[in-house]
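K.L.:
Return a 3D structure for these sequence lines:
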Amino acid sequence: MDGFRIPLGSWVATGVDWIKTNLDGFLDAVSFVVTFFVDGLTSLLLLPYFFVLIAAAALIAWIVRSWQLAIGTIISFALIVAMGLWVPAMQTLALVLVAAIVAVLIAVPLGIWSARNATVRAVLKPILDFMQTMPAFVYLIPAIVFFSIGVVPGLVATVIFALPPGVRLTELGIRGVDSETVEAGQAFGAKPGQILRGIQLPLAMPTILAGINQVIMLALSMAVIAGMAGADGLGKMVVEAISTVNIAKGVEAGLGVVLIAVFLDRVTAALGTLGQNPSSLLAMLRSRRARRRSAAVAEASDSGDVDRTPVAEKELQNA
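P.N.:
Next comes the predicted model:
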């Protein structure tokens, strides 16, 4: 038994070499597209003055969450600027956003398919388990072989690592929809596609958004590993700090990653309860409109110019 060994690693290496040899054109196309989008988004983020982007980020935080988060966003991003990390922070943000978008575009359809097909679910489950438990560093080896050093292998490894939670939570959300609600739609003659779009997806949206939040967080957690593959940004600075034992540089770059992570986490988590936080700009605007309508109804009622029948009052309340 001492001489018996299954050369599984050699088989995988042979498969990687075959892909590199026979699909070189496809890999070059993937590399070009990924580089184009990441570099383009990085240039777009660096195009305006930093205070313009900080103001836009604070406005987004206020709209979806609260004015407290908006103030925290201004302080966090100002600290990134003060540490001289604005350019690498935007490079990291661009990498994370592109990787998260790609992962979501793959994860959500797979999750829906898995929720509606038991065979697909049975096939995907062990694959997702493998993807989640495999050390993230291992993904870099074939990615670097396929795409060489740079941003592309870092993004590919990030997408693979961040994909499973999006698939699992999308499937969980779709399967968690009340069966009686689905049966009611079927009783009214709705087709499967109409049930999916009109019933299952809206009711499962909070769970799906939670999955998207996890995808973004896992993508950001891969920033350092992407830096090891040569991707520019805060992760590369952390790798350089480790190699030179530069504590100051490592702490500053790590803090930059944390500040970006807090902003993305709070904003994406708030999308599931959009407009429900009383401190958000959307909730404030809705409350102001409701007060104006109530005042208009009260004024019209006092002057006797409004119909006070129950039907009319209900229409005014729903206006």
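
K.L.:
switch to C-alpha atoms for all contacts and neighbour counts from now on
P.N.:
Noted.

K.L.:
which residue is nearest the centroid of the chain?
P.N.:
In the chain, the residue lying closest to the centroid (Cα atoms, centre = their mean) is residue 216, at 3.7 Å.

K.L.:
List of residues touching stretch 261-281?
P.N.:
Identification of contacts with stretch 261-281 by Cα atoms under 8 Å, 6 or more residues apart in numbering yields 60-68, 73, 205-206, 209-210, 212-213, 216-217, 220, 282-284.

K.L.:
Just the buried ones among the residues you listed, please.
P.N.:
Judged by neighbour count, with 16 or more other Cα atoms under 10 Å as the criterion, the buried members of those are 60-67, 73, 205-206, 209-210, 212-213, 216-217, 220, 282-284.

K.L.:
Just the ones of those in helices?
P.N.:
Among the buried ones among the contacts of stretch 261-281, the members falling in helices are 60-64, 67, 73, 205-206, 209-210, 212-213, 216-217, 220, 282-284 (criterion: DSSP state H).

K.L.:
list the buried ones in the helix or strand hosting residue 32?
P.N.:
Here residue 32 sits within helix 24-46, counting by DSSP states H and E. Within helix 24-46, the residues that qualify as buried are 31, 34-35, 38-39, 41-42, 45, counting by 16+ other Cα under 10 Å.

K.L.:
Would you point out the most distant pair within the residues you listed?
P.N.:
Checking the buried residues of helix 24-46 against each other with Cα to Cα, the farthest-apart pair comes out as 31 and 45, at 21.0 Å.

K.L.:
And the strands in this structure, which stretches?
P.N.:
Using DSSP state E, the strands of the chain do not appear at all; there are none.

K.L.:
picking up where we left off before, so what's the residue nearest to the centre of the chain closest to, chain neighbours aside?
P.N.:
Closest residue to residue 216 in three dimensions, ignoring its sequence neighbours and counting by Cα to Cα, 6 or more residues apart in numbering: residue 100, at 5.5 Å.

K.L.:
surely that neighbour meets residue 211?
P.N.:
No: the criterion here is Cα atoms under 8 Å, and residue 100 misses it with residue 211 at 11.0 Å.

K.L.:
returning to that earlier point: isn't the residue nearest to the centre of the chain right next to residue 96, touching?
P.N.:
Yes: here residue 216 lies in contact with residue 96, judged by Cα under 8 Å, at a distance of 6.9 Å.

K.L.:
Now render the buried residues of helix 24-46 as CSV, adding distance to residue 18.
P.N.:
What follows is the buried residues of helix 24-46, written out as CSV (distance: Cα to Cα, whole Å):
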residue, distance to residue 18
31, 18
34, 22
35, 24
38, 28
39, 29
41, 33
42, 33
45, 38
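
K.L.:
Relative to residue 247, which of the residues you listed is nearest.
P.N.:
Ranking the buried residues of helix 24-46 by separation from residue 247, with Cα to Cα as the measure, puts residue 42 on top at 27.0 Å.

K.L.:
and this one, so I can compare the two:
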Amino acid sequence: MFPKNLTFSMADGINNFVDWLVMRYGDSLRHVSDSILSLIVGLEGLLRAIPWWAFLILAGALAWHASKRWTQVVVVVALLYFVGAVGLWDKLMQTLALMMVATLLSVAVGIPLGILSAGNDRFRTVLLPMLDIMQTMPSFVYLIPVLMLFGLGKVPAILATVIYAAPPLIRLTDLGIRQVDKEVMEAVTSFGANRWQKLFGVQIPLALPSIMAGLNQTTMMALSMVVIASMIGARGLGEDVLIGIQTLDVGKGLEAGLAIVILAVVIDRITQAYGKPRHHL
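P.N.:
Okay, here's the model as predicted:
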């Protein structure tokens, strides 16, 4: 047995810090929550307003633009049609809206942090252990602080998802920029390019396959949080899986689970196709 006089607890300190955040920045957090909620509700309303057949056409067109393959288009359209055929179209739109907002926030956070990490070794040294913690921490743990700060609903689900899903994008953005050929950068520097011209004209375009791979992983991890996020009111397909577990309704849970898998496959195929160099398509 470990000696009690050598033990200590971090729980009280963490709880006091969260309480201080709520007391000091409660109003600001409420404004942030309202802004994110408005974005989710607006996007969800837009997706629901699109007729199912028009959405299938848009999805097929996106798959064609990404891959230039008709087989890819047929697979994407057929899989999404199947989700509608089993009566989960509305839930699919809810989940897609949540995932798109979570991915958008992950990109807004992840790519700038990846760029900063690639250009600053000291910042990278501090950032990498934090990313390790974010990726290895059990996903349920993220729900506790966001619930304390924002309560039940879609917003805490989104923020917990961003914390869980952003690290791959940060890592692969950093890796992609660092792997840009030094001779190319020396040539660009010799032509008098400034820092921003190097970044947006050379480094990011050459690192795009790596960045798209990070985006692919981020979207997959965001989808993996769908069921967990439903426990705090996120709704969507994860809610049906959760109900299936609670009521032992295997069929309902399996249908919703297959719909989540289908959405993951569709997004994976499209983002992977965009991540490949265009001459490989």
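
K.L.:
what's the matching residue for residue 21 of the second structure over in the first structure?
P.N.:
Correspondence of residue 21 of the second structure to the first structure, assessed by TM-score structural alignment: residue 19.

K.L.:
neighbours around its match, how many?
P.N.:
Counted by other Cα atoms under 10 Å, the residues lying close to residue 19 of the first structure total 14.

K.L.:
same question, residue 188 of the first structure
P.N.:
Using other Cα under 10 Å, residue 188 of the first structure has 8 other residues around it.

K.L.:
before we move on, what about residue 186 of the second structure?
P.N.:
For residue 186 of the second structure, the count of nearby residues is 10 (other Cα under 10 Å).

K.L.:
Counterpart of it over in the first structure?
P.N.:
Following TM-score structural alignment, the counterpart assigned to residue 186 of the second structure within the first structure is residue 183.

K.L.:
Residue 123 of the first structure versus its match, what's the distance?
P.N.:
Residue 183 of the first structure sits 27 Å away from residue 123 of the first structure, taking Cα to Cα, to the nearest Å as the criterion.

K.L.:
Kindly report the same for residue 80 of the first structure.
P.N.:
Remark: distance between residue 80 of the first structure and residue 123 of the first structure (Cα to Cα) = 44 Å.

K.L.:
for the closest residue to residue 69 of the second structure other than its chain neighbours, what are its contacts?
P.N.:
Leaving aside its chain neighbours, residue 69 of the second structure sits nearest to residue 63 (7.9 Å; criterion: Cα to Cα, 6+ apart). If a contact means Cα under 8 Å, 6+ apart, then residue 63 of the second structure has 69, 72-73, 76, 269-270 as its contacts.

K.L.:
Same question for residue 166 of the second structure.
P.N.:
Contacts of residue 166 of the second structure were listed using Cα under 8 Å, 6+ apart, and they are 106-107, 109-110, 218.

K.L.:
Next, give me the two most distant ones among those.
P.N.:
109 and 218 (11.9 Å).

K.L.:
Tell me which of these two has more neighbours.
P.N.:
Regarding residue 109 of the second structure and residue 218, a neighbour count based on other Cα under 10 Å identifies residue 218 as having more, with 27 against 17.

K.L.:
who touches residue 153 of the second structure in this structure?
P.N.:
Taking Cα under 8 Å, 6+ apart as the definition, contacts of residue 153 of the second structure comprise 232-234.

K.L.:
out of those residues, who has the most neighbours?
P.N.:
Counting neighbours by other Cα under 10 Å, the top entry in the contacts of residue 153 of the second structure is residue 234, with 23 neighbours.

K.L.:
which residue lines up with that one in the first structure?
P.N.:
Looking across to the first structure (by TM-score structural alignment), residue 234 of the second structure lines up with residue 231.

K.L.:
From what I see, that match and residue 151 are in contact.
P.N.:
Yes: at 4.1 Å, residue 231 of the first structure counts as touching residue 151 under the criterion of Cα under 8 Å.

K.L.:
Check the burial of residue 181 of the second structure by counting its neighbours.
P.N.:
Counted with other Cα under 10 Å, the burial measure for residue 181 of the second structure works out to 11 neighbours.

K.L.:
ok, it to residue 187 of the second structure distance?
P.N.:
Distance, residue 181 of the second structure to residue 187 of the second structure, by Cα to Cα: 10 Å.

K.L.:
what do you get for residue 87 of the second structure?
P.N.:
As judged by Cα to Cα, residue 87 of the second structure and residue 187 of the second structure stand 57 Å apart.

K.L.:
Likewise for residue 169 of the second structure?
P.N.:
Residue 169 of the second structure sits 28 Å away from residue 187 of the second structure, going by Cα to Cα.

K.L.:
of these two, who's got more company?
P.N.:
residue 169 (27 against 11).

K.L.:
Need the counterpart of the more buried one in the first structure.
P.N.:
For residue 169 of the second structure, the aligned position in the first structure is residue 166, judged by TM-score structural alignment.

K.L.:
That match reaches residue 108, doesn't it?
P.N.:
Yes: in this structure, residue 166 of the first structure sits in contact with residue 108. The criterion is Cα under 8 Å, and the distance is 6.4 Å.

K.L.:
Find the residues that touch each one of the two.
P.N.:
A shared contact of residue 166 of the first structure and residue 108, defined by Cα under 8 Å, 6+ apart, is any residue touching both; here these are residue 208.

K.L.:
all helices for the stretch 51-200 of the second structure, in order.
P.N.:
Remark: helices assigned in the stretch 51-200 of the second structure by DSSP state H, counting those that start in this stretch are 52-67, 70-85, 89-119, 121-136, 139-150, 154-178, 182-190, 195-198.

K.L.:
winner for burial among those helices?
P.N.:
Looking across those with neighbours counted as mean count of other Cα atoms under 10 Å, the highest average goes to helix 154-178: a mean of 25.

K.L.:
Mean per-residue distance, that helix versus the first structure.
P.N.:
Helix 154-178 of the second structure, aligned to the first structure and superposed, deviates on average by 0.4 Å (mean Cα distance after the TM-score superposition for the first structure).
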